[in-house]
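Asker: Okay, sequence plus prediction incoming.
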Amino acid sequence: MSVTAVAAMARPTPMVRLPEGDFMPFFQESAGKGKARVAPAPLPMQAFRLDVFPVTNGQFLDFVRQHPEWRRSRIKPLFADHHYLAKWRSDLELPDAGAATEPVTNVSWFAAEAYCEAQGQRLPTTEQWEYALADQGRKQNEIAQQSLDWFSSPNPKRLSAVGRGAPNGYGVHDLVGLVWEWTLDFSSFMTGTEQRNTSSKDDAAFCGSGSIGVSDATDYPAFMRYALRSSLKANYTVENVGFRCEGDE
């Protein structure tokens, strides 16, 4: 592979603008214990930019070259567990040339957010990510079926390159079917901040009565997405979890 080709793979992912609009969030705000359920209400979303593709190994390799503290041999256990970049041969060596176009995985939330910050961006919030997937209601049955087919299949030994599937209506690729993705507030929906006292928190949006506080109790793929996010800790590095970045308009 030529130097030019390798350099091209390390360039930041192009971004697409998602317009402002109304979005029906999956988890709904509760009126509190003993009160009538609040009717589902749309959430106004401001316009933002989102990476067209998940971040690749080639792009993350360029990042760790420039930021040595995020190399595999130097990462602190506080910021990543021992599976960090486990598929790479070494700090600065991918499994092979083809891996450069595949989504980077085995990266912690800390590492993903550090990458995005280095680009002058951040991880998308969960609602921004879900807004992109909702795609103004376009092809939602198809997306749900694609998600279910993906959930029912074992993890492949090797991920495909990013961008091989068709984009959605916003021009975003690979939101389902390739890798799960970190979000900025990944753990804020299905766990409480204080588990010893449940009388003062909003219980309708949590595990015990999760179907009560959602906008569509039949949306199994959404339950799976939120459950997967809630099972993670920020230093976890999972072989099928990657990320993409979000930026202000």
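Answerer: That came through, no problem. Numbers count the residues shown, from 1 in each chain.
Asker: can we go C-alpha only for contacts and neighbour counts from here?
Answerer: OK.
Asker: is it true that Ser38 touches Ser30?
Answerer: Ser isn't right for residue 38; it's Val. Yes: contact criterion Cα atoms under 8 Å: Val38 and Ser30 qualify, at 5.9 Å.
Asker: Of the two, which one has the most company?
Answerer: Ser30 (19 against 12; other Cα atoms under 10 Å).
Asker: thinking again about what came up before, common neighbours of Val38 and Ser30, please.
Answerer: Both Val38 and Ser30 lack any common contact, where contact means Cα atoms under 8 Å, 6 or more residues apart in numbering.
Asker: what's near enough to touch the residue nearest to the spatial centre of the chain?
Answerer: In the chain, the C-alpha nearest the mean C-alpha coordinate belongs to Glu181, at 2.3 Å (Cα atoms, centre = their mean). Listed by Cα under 8 Å, 6+ apart, the contact partners of Glu181 are 241-244.
Asker: for Asp51, same thing?
Answerer: 13-16, 172, 244-246.
Asker: Name the nearest of the contacts of Glu181 relative to Met9.
Answerer: Closest approach to Met9 among the contacts of Glu181 (Cα to Cα): Arg244, at 15.1 Å.
Asker: Please, which helix or strand holds the closest one?
Answerer: Applying DSSP states H and E as the criterion places Arg244 outside every helix and strand.
Asker: ok, second structure coming up, stack it against the first:
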Amino acid sequence: MEMITIPAGEVTLSDRRTERSWTVGIASFLLAPVPVTASETSRFPRVDVSWLDAIRFCNALSEREGLTPAYEVDEDVKWDVAANGFRLPSEAEWEHACRAGTTGPRYGPLDEVAWYRENSAESVHEVGGKAPNAWGLHDMLGNVWEWCWDVYDAEVYGEYRVLRGGGWFDEHWSCRASVRRRSHPTFRVDDVGFRLARTL
């Protein structure tokens, strides 16, 4: 499976709701150039997938490839940060990879890099159809929202997890590198998918 090496760096995350920002250091890691597709022969992203579905997919693929699964799934899900198996990116990793060294809201003109409400005909599109960012990653903005590992805000939203990137049904303002969305880990909908990462 093709994976792109994302260089180490630092990213400042922000939350509009709480008006809070925080800086996170990022170690180099691997990230897939496109979201996971519906099958090995399909170019359409896998959607209607919950956070828990994505976690289980990562573990199953890791076992198939002879890698150490990243997650222990019991009543709670625990991440073995030393495991070499497939996993979801952290929220900080996702934004660092999306920005690819840029500092603006997007890594290119929106119509060139993303499927969103104004150009998607209100439907999902094949992955890789828009221009990549400087690190070779496609669809980081638009097409489907992507699950990240992180809890959004445990004090307010409990176990809700972070979604990033915007989707085919979203307005332009949702398709920005800094936008955060949240949902329950069992939530499934037709504009949410995920992308694979691995620890180096």
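Answerer: Alright, I've got the coordinates. Please read these numbers as outputs of a predicted model, since none were measured by experiment.
Asker: for the longest helix along the second structure, packing partners?
Answerer: Ranked by number of residues, the top helix in the second structure under DSSP state H is helix 51-64. Contacts defined by 3 or more Cα pairs under 8 Å, 6 or more residues apart in numbering; DSSP states H and E place helix 51-64 of the second structure against strand 86-87.
Asker: The strand it packs on aligns to what range in the first structure?
Answerer: Taking TM-score structural alignment as the measure, the first structure aligns residues 121-122 with strand 86-87 of the second structure.
Asker: Quick one: map Val16 of the first structure onto the second structure.
Answerer: Applying TM-score structural alignment, one finds that Val16 of the first structure aligns to Ile4 in the second structure.
Asker: Burial check on its match, number of neighbours?
Answerer: Ile4 of the second structure has 15 neighbours, counted by other Cα under 10 Å.
Asker: And Val189 of the second structure, by the same measure?
Answerer: Applying other Cα under 10 Å, we find 12 other residues in the vicinity of Val189 of the second structure.
Asker: Now do the SS call for it.
Answerer: Classification of Val189 of the second structure by DSSP: H, G, I helix; E, B strand; the rest coil places it in coil.
Asker: My guess is it contacts Val49. True?
Answerer: Yes: using Cα under 8 Å, Val189 of the second structure is in contact with Val49, at 7.0 Å.
Asker: which residues of the second structure fall in helices?
Answerer: Using DSSP H, helices in the second structure cover 51-64, 91-99, 110-113, 154-157.
Asker: Please identify the deepest-packed of those.
Answerer: Comparing these by mean neighbour count (mean count of other Cα atoms under 10 Å), helix 91-99 ranks first with a mean of 24.
Asker: Mean per-residue distance, that helix versus the first structure.
Answerer: Helix 91-99 of the second structure, aligned to the first structure and superposed, deviates on average by 0.9 Å (mean Cα distance after the TM-score superposition for the first structure).
Asker: Which strands or helices does that helix pack on?
Answerer: strand 9-15, strand 20-26, strand 145-151, strand 161-164.
Asker: Give the equivalent position in the first structure for Ile99 of the second structure.
Answerer: You called it Ile, but residue 99 of the second structure is Arg. Under the alignment (TM-score structural alignment), Arg99 of the second structure maps onto Ala134 of the first structure.
Asker: Wait, its match touches Gln140, no?
Answerer: Yes: applying Cα under 8 Å, one finds Ala134 of the first structure in contact with Gln140, separated by 7.0 Å.
Asker: Alright, that wraps it up for me.
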